[in-house]
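Participant: Sharing a model that was predicted from the sequence below.
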Amino acid sequence: MVPVGFLAVLFAWPVAAIIGHGFAEGGVFTVLADDQTWRLAGFTLAQAAASTVVAVLAGMPVAFLLARVRLPGIAVARTLVLVPFVLPSVVVGLAFRALWPDGGVASIVLANAFFNVAVVARTVAGLWAQLDSRAEDAARALGASPWRAFRSVTLPALAPAITSAAAVVFLFCATSFGVVLMLGGARLRTLETEIYLRTVNLLDLSGAAALSLVQLAAVVAALALGALARRRRETALRMRSPAVLARRPAGGQWFVVLAAFAVLALLLTPIAALLLKSVSTSDGWSLAGYRALTGHGADGTLAVSGWEAALRSLRTATDATVLAMVVGVLASVLLVSLRRAPSRVAHATGEAMDAALMLPLGVSAVTVGFGYLVTLDALPGDLRTSPLLVPLAQALVIIPLVVRMVLPVLRSVDERLRQAAATLGASPARVWREIDLPLTIRSVAAAAGFGYVVALGEFGATSFLARPDSPTLPVAVSTLIGRPGELNNQLAYAACALLMLVTAAAVALIDRLGSASGHTAVGEF
């Protein structure tokens, strides 16, 4: 009941309340009939589709590098490709602003693709590493060119993983908030940023509710496609024998390897641009931005210092991670139990709950945040004024990631071990403690670390719920970048560099734990 209750009270209820308010005001159907609404929807889907295509094209060579190539430095490349996926959206937005100060559609598409190359690379590599290369070698021996052998033999086998990755990337790009807000400004808006504008600036609940309905329909479609593709990928993995060992590339494979390293170099470009921007001023190189972290920005722009905002981020991320781990691990145990049950009803319930747990990734964070302000006063203690308000919203984002990391490992535990322990008199709690926990502890630890860095950089819901006197670091960065003054600009870039370095260090540890357990959040979406 804990995961079901958490989702019902802290997700379904606030979202339903906002949509209900919109219908009550009577403007939903007017907004749905407005051509501007469908132009926004069209741009949202178009930029998401373009970003998905770029991410897939860039991720495929990297997937080959990770799955089939044995060269020095592959472990570093495996970690490096994961860093953009967990970088805060504010960091990525500012990094691309350093490259494209004027923003635009191209910068939005490339920034979203930058975020999601890891999803394609790690998801496809997971299946590619399990493919028997002898089928492709046989096609080559029969006279097929390397491209034809790949197109006719390997690509169809990889289709489930590519489709699964593309569905997830499309979902993330369609609901992108921080990147579009930073690079699109007032000129380019998606459904997500328009919901934010109508809710926060215009208090147009009916318009926001209508846009939320359109966005929710697209999200459900993407989740359904992603779930279908994920089941096909899991089936493909079960049907494959352990892979042939990675080997040094030969012949035309070197072009693919070079393309993969070119992609990795391009992934480093925005990061390098951000670091350079953090130490450059109109007078030359300077560490003024980093020194300003102890202050409140130019003319007291911030209510707290940069370091205080960073500490607030650390505390909030800790609270959110603890909440998400409790709910996410319990949900994973429940889903495994439902899948092992002999009843078809239990299986169907498990599938429905698995899909429901993914919904918070696709529903507007602004909708959820405003829903909290509308509904949570009805609960004892009025959570709207509680310090737990922001961690609760961030936990909603982390829970799907925790489930996707822990659930596959729990499913892989041999049921015969559990049955043998139960036969020898172990209670269910002891079976979990003695069998399940030792086999899943690395994955649980990696999920906690992964959730922590995601919460550390969460911007969508936090930007709406955080109070001015207690901002997190991403919210402080957003405030600084919108204010005039070179010191504010330097402080914003220095804070982003700090966030990025902390994230990169955490990802290195997470990837080590995830590799040891065989699963990562990216690889299991």
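Facilitator: Great, that's in hand. Numbering: from 1, shown residues only.
Participant: all contacts plus neighbour counts: C-alpha atoms, from now on.
Facilitator: OK.
Participant: distance of residue 333 from residue 492?
Facilitator: 42 Å (C-alpha to C-alpha, to the nearest Å).
Participant: higher neighbour count, these two?
Facilitator: Shown here are residue 333 and residue 492; by other C-alpha atoms under 10 Å, residue 492 has more neighbours (31 against 18).
Participant: That one touches residue 484, doesn't it?
Facilitator: No. The criterion here is C-alpha atoms under 8 Å, and residue 492 misses it with residue 484 at 11.6 Å.
Participant: Give the buried residues for whichever strand or helix holds residue 320.
Facilitator: Taking DSSP states H and E as the criterion, residue 320 maps to helix 306-340. By neighbour count with 16 or more other C-alpha atoms under 10 Å, helix 306-340 contains the buried residues 306-310, 312-314, 316-325, 327-329, 331-336, 338-339.
Participant: what does stretch 288-295 give?
Facilitator: 288-290, 292-293, 295.
Participant: What's the end-to-end length of stretch 468-485?
Facilitator: Taking C-alpha to C-alpha as the criterion, the two ends of stretch 468-485 lie 20 Å apart.
Participant: Residues contacting that stretch, please?
Facilitator: Applying C-alpha atoms under 8 Å, 6 or more residues apart in numbering, the external contacts of stretch 468-485 come out as 88, 90-91, 297-298, 301-304, 306, 309-310, 312-313, 457-459, 462-463, 466, 488-489, 491-493, 495-496.
Participant: run the last query once more with 7 Å
Facilitator: Residues outside stretch 468-485 that contact it (C-alpha atoms under 7 Å, 6 or more residues apart in numbering): 90, 298, 303-304, 309-310, 312-313, 457, 459, 463, 488-489, 492, 495.
Participant: chain center to it, what's the gap?
Facilitator: 23 Å (C-alpha atoms, centre = their mean, to the nearest Å).
Participant: Relative to the whole chain's centre, how far out is the helix or strand containing residue 52?
Facilitator: Secondary structure assignment for residue 52, by DSSP H and E: helix 35-68. The chain centroid and the centroid of helix 35-68 are separated by 14 Å under C-alpha atoms, centre = their mean.
Participant: With adjacent residues omitted, what lies nearest to residue 391?
Facilitator: For residue 391, ignoring the flanking residues on the chain, the nearest one in space by C-alpha to C-alpha, 6 or more residues apart in numbering is residue 320 at 4.3 Å.
Participant: Can you give me the end-to-end span of stretch 96-103?
Facilitator: 8 Å.
Participant: ok, residues contacting it?
Facilitator: 107, 111, 183-184, 270, 273-274, 277.
Participant: hmm, which two among the residues you listed are most spread apart?
Facilitator: 184 and 277 (20.0 Å; C-alpha to C-alpha).
Participant: residues near residue 32, how many?
Facilitator: Counted with other C-alpha under 10 Å, residue 32 comes out at 17.
Participant: err, residue 353, not the other one
Facilitator: Counted with other C-alpha under 10 Å, residue 353 comes out at 17.
Participant: part of a strand, is it?
Facilitator: No. Under DSSP: H, G, I helix; E, B strand; the rest coil, residue 353 sits outside any strand and is assigned helix.
Participant: measure it to residue 7 for me?
Facilitator: Residue 353 is 10 Å from residue 7, by C-alpha to C-alpha.
Participant: Got another one to weigh against that:
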Amino acid sequence: MERRHLSLSPSAGRYATLLALAAVPVAVLAVFFVLPVIGMVGRGFRPEGHWDVGGVLEVLRRPRVHRVLWFTLWSSTVATAFTLALGLPAAYVLHRLALPLRGVVRAALLVPFVLPTVVVGVAFRELLTGPLSWLSIDGTPTAIIAGLVFFNVAVVIRAVGAAWEGLDVRPAEAAAALGAGPFTVFRTVTLPALRPSIVGAASVVFLFCATSFGVVLTLGGLRYASVETEIYLLTTNLLDLQGAAALSLLQLTVVVTLLGIGARLRPQRASTQRAPSRPRRPRLADLPQLTVTALLLIFVAAPLAALLVGSLRTEGHWTLANYRALTSTGSHQALLEPVTTALDLSLRIAVDATSFALVLGLLVALSVSRRGTGHREGRAERRVRGTLDAFFMLPLGVSAVTLGFGFLVTLDRPPLDLRDSPWLVPIAQALVALPLVVRTLVPALAGIDDRQRQAAASLGAGPLRRMLVVDVPVLWRPLLASAGFAFAVSLGEFGATSFLARDENATVPVVIYRLIGHPGSMNYGMALAASCVLAATTAVVMLIVERLRVPSLGVL
């Protein structure tokens, strides 16, 4: 009998590899993201066990919902405009000019992005009720916008700065040689080249502003609510799941649209034939950009300095009493466990969440970036990879409040009864950190020249040997950097954790929010001290990430 030998074509083999790499992350997101979100939204559409789509649509006609939507739209737009106005000059200074301590300044401006949002809110409250109390803007939209700009300016600096640093200088040099002035060169050559990065960064900043939770909740309270904080209010205080479901769907629609814009505008892999410029010494013409960067540094340092000073003063005297009080439960038993216990728990949870996010992120990055060695990628394969990439970015676009409450309402029965599982919080935090991990690893993997793998294969190296010789030397720095981002983000995650953390097992951000909600100077001082500890921890992590010099926080 004739034997037929079946073999996969190169294209089929690549598809099989792609599906194998994506299988585990897809399954994890299906269980711990898609299922909770559908469960949360489903509770809103079926409040009494039957479909009530009209009730959900009725929510969108409420006057308060209109006010919430309008406030979210205009505050996010204004915050995005100010973020660009401050971030673009700083991106130029920190990526095109040779300055002393440039790396330290970049790391300092990156710290706000990974600070816990509740810490940002507490820091601005301390600044606006203390040294800047004469402005009388505490609890106003101005304070909220300032907090949003503080939190997101790093996105513009890193995304646009990395693109600016890698621009081919030859077109600008040619325009200058033909007599074009500096402004003309910028307007006709540099700005068109940077436009995708600028527009993409602006869309991401708007997304982060519109979905901000801790900053708006801490600085605006219930008077000024965004869509994110309104979902929290409707879910926890009013138990209005229909209203929360309607706003969650609306938010998801807007976010998916913005992610699509960001994907279309994301810069493609750079050509190897380019002549990027080296940083040059500042000139007199750079004075405006240097001035804006200096003002930005003051803007970033002021709330953190106010936070530190406030934590070291009690009743007008310098003291460490607030830090010593972290071993207690506060006045009037504000907490069930000391802050130091919460800090230890937060660190352990962050380690677990980082490990989980790294494993998932590496599998995702491999599935969306690896091409078959020596084979040209077809349109269908690009479409599959693009779809997977968009799917893995969806956690960025869903309210952390929706995700956290979805965990509670869906993972509450066998075989997925995880309400009492210690892994619930780390998994939620890992999903929040996953997009940053992926966006740090993908450019590094996509930038590896396949010819190096081909050369190693021609010399007899197997797949494992090729990975050790070609991939690992390029990937270890991005891996460490993504671990740093995931650790910092997990340590400060507040939205989903506020639902999932129990009173006796609260993380530091949740403890800080509880402390500022309890009356008493001791509780408030403890909140300031805990915020400083958390801010210092994330600052150290970001300094380490900056030392690795990995371009990150690009257009998501």
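Facilitator: Happy to help now that I have it. Remember, predicted model here, so these are calculated numbers, not experimental data.
Participant: TM between them?
Facilitator: Once superposed, chain against chain, the TM-score is 0.94 (TM-score structural alignment, normalised by the length of the first structure); 518 aligned residues with a C-alpha RMSD of 1.9 Å.
Participant: still on that earlier bit, just name the closest of the contacts of stretch 468-485 of the first structure to residue 15 of the first structure, please.
Facilitator: residue 463 (17.5 Å).
Participant: Tell me the residue in the second structure aligned with that closest one.
Facilitator: Using TM-score structural alignment, the equivalent of residue 463 of the first structure in the second structure is residue 498.
Participant: residue contacts, that match?
Facilitator: Here residue 498 of the second structure is in contact with residue 510 (criterion: C-alpha under 7 Å, 6+ apart).
Participant: switch the cut-off to 10 Å
Facilitator: Applying C-alpha atoms under 10 Å, 6 or more residues apart in numbering to residue 498 of the second structure gives the contacts 400-401, 404-405, 425, 506-507, 509-511, 513.
Participant: hmm, which of those residues are common to the first structure?
Facilitator: Contacts conserved in the first structure for these, counting by both residues aligned by TM-score structural alignment, their matches' C-alpha atoms under 10 Å: 400-401, 404, 425, 506-507, 509-511, 513.
Participant: separation between the equivalent of residue 189 of the first structure over in the second structure and residue 399 of the second structure?
Facilitator: In the second structure, residue 189 of the first structure lines up with residue 225, judged by TM-score structural alignment. Residue 225 of the second structure is 14 Å from residue 399 of the second structure, where distance means C-alpha to C-alpha.
Participant: who's more crowded, these two?
Facilitator: Looking at residue 225 of the second structure and residue 399 with other C-alpha under 10 Å, you find the greater number of neighbours at residue 399, namely 28 against 24.
Participant: can you tell me which residue in the first structure aligns to the more buried one?
Facilitator: Aligning on TM-score structural alignment places residue 399 of the second structure opposite residue 364 in the first structure.
Participant: doesn't residue 15 make contact with that match?
Facilitator: Yes. Counting by C-alpha atoms under 10 Å, residue 15 is a contact partner of residue 364 of the first structure at 9.1 Å.
Participant: Overlap in contacts, those two.
Facilitator: Common contact partners of residue 364 of the first structure and residue 15 (C-alpha under 10 Å, 6+ apart): residue 212.
Participant: still on that earlier bit, can you spell out which helices and strands pack onto the helix or strand following the helix holding residue 52 of the first structure?
Facilitator: Note on helix 35-68 of the first structure: by DSSP H and E, the next helix or strand toward the C-terminus is helix 74-86. Using 3 or more C-alpha pairs under 10 Å, 6 or more residues apart in numbering; DSSP states H and E as the contact criterion, the elements in contact with helix 74-86 of the first structure are helix 35-68, helix 89-99, helix 105-128, helix 253-278, helix 437-457, helix 486-517.
Participant: nearest to residue 343 of the first structure, of the ones you listed?
Facilitator: Ranking these by proximity to residue 343 of the first structure (C-alpha to C-alpha) places helix 437-457 first, at 25.9 Å.
Participant: By how much does the closest one deviate from the second structure on average?
Facilitator: Overlaying the second structure shows helix 437-457 of the first structure at a mean distance of 1.0 Å from the equivalent residues (mean C-alpha distance after the TM-score superposition for the first structure).
Participant: quick revisit: just give me the closest of the contacts of stretch 96-103 of the first structure to residue 378 of the first structure.
Facilitator: residue 184 (37.1 Å).
Participant: most centrally placed residue in the second structure?
Facilitator: residue 436 (6.0 Å; C-alpha atoms, centre = their mean).
Participant: and that residue, what element?
Facilitator: Element membership for residue 436 of the second structure, per DSSP H and E: helix 424-446.
Participant: just to revisit the earlier point, what about the nearest residue to the match of residue 399 of the second structure once chain neighbours are set aside, neighbour count?
Facilitator: Among residues not flanking residue 364 of the first structure along the chain, residue 192 sits closest, at 6.1 Å (C-alpha to C-alpha, 6+ apart). By other C-alpha under 10 Å, the residues close to residue 192 of the first structure number 29.
Participant: quick one, what contacts the aligned residue in the first structure for residue 551 of the second structure?
Facilitator: Matched by TM-score structural alignment, residue 551 of the second structure corresponds to residue 519 in the first structure. By C-alpha under 10 Å, 6+ apart, the contact set of residue 519 of the first structure is 122, 126, 404-409, 442-443, 446-447, 511, 513.
Participant: one more time with 7 Å, if that's ok
Facilitator: Contacts for residue 519 of the first structure (C-alpha under 7 Å, 6+ apart) come out as 405, 443.
Participant: now it: how far from residue 246 of the first structure?
Facilitator: 19 Å.
Participant: ditto for residue 353 of the first structure
Facilitator: Separation of residue 353 of the first structure from residue 246 of the first structure (C-alpha to C-alpha) stands at 38 Å.
Participant: these two touch, right, residue 393 of the first structure and residue 461?
Facilitator: Yes. Between residue 393 of the first structure and residue 461 there is a contact at 6.4 Å, judged by C-alpha atoms under 7 Å.
Participant: what about the host helix or strand of the residue nearest to residue 364 of the first structure, how far off from the second structure?
Facilitator: Assigned by DSSP H and E, residue 192 of the first structure belongs to helix 191-196. Comparison of helix 191-196 of the first structure with the second structure after fitting gives an average deviation of 0.5 Å (mean C-alpha distance after the TM-score superposition for the first structure).
Participant: and stretch 184-196 of the first structure, how far out from the chain's middle?
Facilitator: For stretch 184-196 of the first structure, the distance to the chain centre is 20 Å (C-alpha atoms, centre = their mean).
Participant: Give the buried residues for that stretch.
Facilitator: Those would be 184, 188-196, for stretch 184-196 of the first structure by 16+ other C-alpha under 10 Å.
Participant: For those residues, work out which two are farthest apart.
Facilitator: Top of the distance list for those (C-alpha to C-alpha): 184 and 195, 14.6 Å.
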